[in-house]
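Enquirer: Would you be able to build a 3D model of this:
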Amino acid sequence: MKKKLRILLVWILVSLVFQFGGHTLLNIQIQKVMGLTPLANEPPITLQLQATIPGSELTNIQVSYAKDYLAYMEKGTLKIFNLKKEKIVFEKKSPSATDQTLGVLRYQWLPDRNILLYFYAKKNPNEVTTVKVYPPQTIVPNPSVVEKTEDPNQGEIVTQKVPTEPRYEKRYGSPQLTEMYSLELPDSDEDSAPEDRLNSFDPPSCSEEIAAGGKLEKFVVAAATNLMYLTVTNGSTQQLMKINVMKNLSTLNKPRELINNMATSDRFSTLYLDSKVGTIQQVAAIQYVEALKKDKRLVISENTNDRIIGVRNGRVYIGEVVDNQLVKIKTTYDLEVMKDNPALKTEWEGSVPYNKNISALVGGKGQIIVCDNHTANIITEGHLTEVKLQGDENYISADGVELVQFTKSGTSTHVELQPLI
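Expert: Okay, here's the model as predicted:
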């Protein structure tokens, strides 16, 4: 009896092991198919190379995921430069040489692929349209009431409708259209051309809605779910918009809300933002709740000095800023279902400059990088390291591992890539 019981227990244990392993393998495969494999499983790519770019007025420089392409603006034209082959492989010019509101507005590399998403504004060819409108038909008043009889041959009284002539009306749309494109780059060793694809909105009128909202200022992507968030500002009014995978557009902002910074989860579709409504400053989160079939807003921190820095590897990083100095780094878990006012853990305390000329990001290894054009302050596991930057202009990759230094030389620019630390 004991022997049979031991055999039964062994088989149960073996069955559980196989079930657990099978479920784990299946889950990994599903994540790969859906593109949800956490980026933390893949070490960041670093390169060490030098190249010369034809041009000296480069702005808004961004390096690709694989560190082999640069995207930048030069005199109103978006250009993509192949760093290995040292040549420009793509250009997107503005449709106007004088109107600075047209052309490429904002762009961003995806964090796990050599794909650049960008927004492009152009004149609306159908700003004014003429439509034919039919007024309601005129109904002739009923004749005098006729006394009802039992005569079955008495005819029914028919109400007559008099047709009316149509009229033509002008309809006015937005003077501009804002379109979204995805530019897919081949391997940098290949000679094939990039694929520039228009991602049409549903409905198409969303192109007018974005343009009518004002100036497109901020743009972030939740790569795990392909959701996009953008802020559009017109004077003192700001709108927060979301674009889902079906290219539907929705508005998420509160009335009179101003959003200073945004960051998305690298695992879920959660948006974290610095929100200010009147005198109330908060770090907030917006999450789609499947059970409610709508987005839900949550408060992450009510401390008016707290600012969102970024999200990486399951953690939300928040900086406390006092008198233009970053004095504290705090974290909380990036969960699939967030709650109001989660516990915040202090990871570092000190003091480094933090103002409008400073940029901050969370590196792939959880390090916080706070930098201007000359100095990078790197906080790793509670320790602060200062790195002096040598180029005329300096840029750090979005994953925090690559330093890109630019030195102007006449009408060209020398670029050097190397690991940051």
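
Enquirer: rest of the way, CA atoms for contacts and neighbours
Expert: Will do.

Enquirer: Tell me which residues touch residue 193, please.
Expert: With contacts defined as Cα atoms under 8 Å, 6 or more residues apart in numbering, the neighbours of residue 193 are 89, 185-186.

Enquirer: Got a PyMOL select line for the buried ones in these?
Expert: In PyMOL, this line selects whichever of these come out buried by 16 or more other Cα atoms under 10 Å:
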select buried, resi 89+185
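
Enquirer: Now tabulate the contacts of residue 193 in JSON lines and tack on distance to residue 65 and secondary structure.
Expert: Putting these into JSON lines (distance: Cα to Cα, whole Å; DSSP: H, G, I helix; E, B strand; the rest coil) gives the following:
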{"residue": "89", "distance to residue 65": "17", "secondary structure": "strand"}
{"residue": "185", "distance to residue 65": "11", "secondary structure": "coil"}
{"residue": "186", "distance to residue 65": "12", "secondary structure": "coil"}
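
Enquirer: Here is a second sequence; please produce its structure as well for comparison:
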Amino acid sequence: MKKKLRIILVWTLVSLLLQFGAYSFLNNKVQKVMAPVDSEPITLQLKSTIPGTDLTDVQISYAKDYLAYMENGTLKVFNLKKDKVVFEKKSPSNDKSFGVLTYQWLPDRNTLLYFYAKKNPNPVTYVTVYPQKTTTKTEIQTPTSTSTDPKTEDPNQKVNKEVPKVVPKEVPAEPRTEKRYGNPQITELYSLELPNSDEETAPDDRFNQTIDQFPAGGKIEELVVSTSTNLMYLTVKNESTELLMQIDVMKNVRTLSKSGESIDTMAASDRYGTLFIDSKVGATHQVIALEGTKRQIISKNTSDRILGIRDGNIYIGEVENNVLVKIKTTADLSELNSNPSLKTVWEGSIPFNKNVRTLIGAKGQMVVYDHQTAYIVKAGQLSEVKLHGDENYVSVDGAELMQLTKQGTSTLAELQPLNP
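Expert: Have a look, this model is predicted:
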């Protein structure tokens, strides 16, 4: 009896140990998926000569080996390691409202998203409409008898007379032609996947969808992407309206803006897809969080601006007279409440006019830069880096500096790590 009891206890203990080991293994795997280990951002040190000097809207790819830019209305992608253009997308006409509207590299892979507009060849269509059949009532006369009415001596005797019958009759309605007015502009979303820069494989240019709701002649002011939730947000302006649009992975398009609302800057959560905007309606300026159509006020301070979001932190800057004087943070949560507490992590003075660019680096550093100076705030400390190119750009992870210098009919691109 004792021997059997001992065997049962041993097997019970073994079973518990196996279950605990399996649970620990699965828990570790889940934790790696939910909170992946941070990897060091990619940095390169190289020089490359790009043909042409009129390069605008220059953007560095995730792996720092490709460059996207506009040149005379044409989108070009340049392989920095092989010194050659590997992709071009020209405008379909001389109309400046057509062609590539905007583009952006994804932050975690060498994929470029871009919007392309062209003229709708059939903005007006004609449709034949067949109305429902109409019903009319028609009297049908019953033939009169050829015999004479019977004579009677009784004047009160009732004489039956035939009454015409009313019979419903279907009358076919005539078809008519109606004119239908469509969008005079076709706006399409593409994704361009680039191979390893050492390979000879051609880029994969994929059509994603047509944005039917895109206003004709609209200009995309800003585009942000949340790769974890596959949500894309863009602000579109034309002569009469300003729209905030959301595109999800199912290709659904929604308009999230309020009537009369102007949006200066926006950023999307890299965890939950929540959108944060600098919203201005009349004299009211607020930092707003949008979860679908639900809105929460993050800050009512008219001097506050959204700076960016990275690794669970929302960064808000206080700007006075074109000077950034304070950086504040609050947690990026799955469910936000209005007016959360804001923690001040830095105070000082950084020029902050319309010409500066801002980003939150992979290591939590705040980078504010123009073409002359980069200001870097890390762990509450400010450092300055003087830039020496004619034009200077920093990668979205804050790790790489690219300096462009014009040399005759070409442009020299120098890449190096951005160190404080």
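
Enquirer: hmm, back to that, show me which of the contacts of residue 193 of structure 1 is closest to residue 409 of structure 1.
Expert: Comparing the contacts of residue 193 of structure 1 against residue 409 of structure 1 with Cα to Cα picks out residue 89 as the nearest, at 21.8 Å.

Enquirer: what residue of structure 2 takes the place of that closest one?
Expert: Alignment of residue 89 of structure 1 against structure 2 is given by TM-score structural alignment, with residue 86 as its counterpart.

Enquirer: ditto for residue 298 of structure 1
Expert: With TM-score structural alignment as the criterion, residue 298 of structure 1 lines up with residue 296 in structure 2.

Enquirer: what's around that match, how many residues?
Expert: Counted with other Cα atoms under 10 Å, the burial measure for residue 296 of structure 2 works out to 16 neighbours.

Enquirer: Beyond the helix or strand where it lies, next helix or strand please.
Expert: Secondary structure from DSSP states H and E places residue 296 of structure 2 in strand 294-299. Going down the chain from strand 294-299 of structure 2, the next helix or strand is strand 304-310, by DSSP H and E.

Enquirer: mind checking how far the helix or strand following that next one is from the chain centre?
Expert: Tracing the chain C-terminally past strand 304-310 of structure 2 and defining elements by DSSP H and E, one meets strand 313-320 next. In terms of Cα atoms, centre = their mean, to the nearest Å, the centre of strand 313-320 of structure 2 is found 22 Å from the chain centre.

Enquirer: contacts for the very next helix or strand once past strand 313-320 of structure 2?
Expert: Using DSSP H and E, the helix or strand that follows strand 313-320 of structure 2 in sequence is strand 323-331. Around strand 323-331 of structure 2, the neighbours that count as contacts under Cα under 8 Å, 6+ apart are 312-319, 340-353.

Enquirer: how near is the match of residue 298 of structure 1 to residue 269 of structure 2?
Expert: Note on residue 296 of structure 2: its distance to residue 269 of structure 2, by Cα to Cα, to the nearest Å, is 14 Å.

Enquirer: Let me see the contact set for residue 228 of structure 1.
Expert: Listed by Cα under 8 Å, 6+ apart, the contact set of residue 228 of structure 1 reads 219-222, 242-244.

Enquirer: that's a helix at residue 3 of structure 2, yeah?
Expert: Yes - residue state for residue 3 of structure 2 (DSSP: H, G, I helix; E, B strand; the rest coil) corresponds to a helix.

Enquirer: how close does it sit to residue 9 of structure 2?
Expert: Look at residue 3 of structure 2 and residue 9 of structure 2: by Cα to Cα, they are 10 Å apart.

Enquirer: Let me see the ranges of the helices in the stretch 101-250 of structure 1.
Expert: Counting by DSSP state H, counting those that start in this stretch, the stretch 101-250 of structure 1 forms helices over residues 206-213, given from the N-terminal end onward.

Enquirer: Where do the strands of it begin and end?
Expert: Along the stretch 101-250 of structure 1, the stretches classed as strands by DSSP state E, counting those that start in this stretch are 103-109, 115-123, 128-133, 138-139, 161-162, 167-172, 176-184, 195-199, 215-222, 227-234, 237-243, 249-251.

Enquirer: who wins for proximity to residue 401 of structure 1 among these?
Expert: If you check each of those against residue 401 of structure 1 by Cα to Cα, strand 103-109 wins as the nearest, at 15.5 Å.

Enquirer: average offset between that closest one and structure 2?
Expert: Superposed on structure 2, strand 103-109 of structure 1 shows a mean distance to its aligned partners of 0.3 Å (mean Cα distance after the TM-score superposition for structure 1).

Enquirer: against structure 2, where does that strand fall?
Expert: Alignment of strand 103-109 of structure 1 against structure 2: residues 99-105, by TM-score structural alignment.

Enquirer: mind checking the end-to-end distance for stretch 188-195 of structure 1?
Expert: Separation of the first and last residues of stretch 188-195 of structure 1 by Cα to Cα is 14 Å.

Enquirer: what stretch of structure 2 does it fall on?
Expert: The aligned range for stretch 188-195 of structure 1 is 197-204, by TM-score structural alignment.

Enquirer: Next, the buried residues of that stretch.
Expert: Going through stretch 197-204 of structure 2 with 16+ other Cα under 10 Å, the ones that come out buried are residue 197.

Enquirer: Tell me if I'm right that the match of residue 89 of structure 1 and residue 77 touch.
Expert: Yes - applying Cα atoms under 8 Å, one finds residue 86 of structure 2 in contact with residue 77, separated by 5.8 Å.
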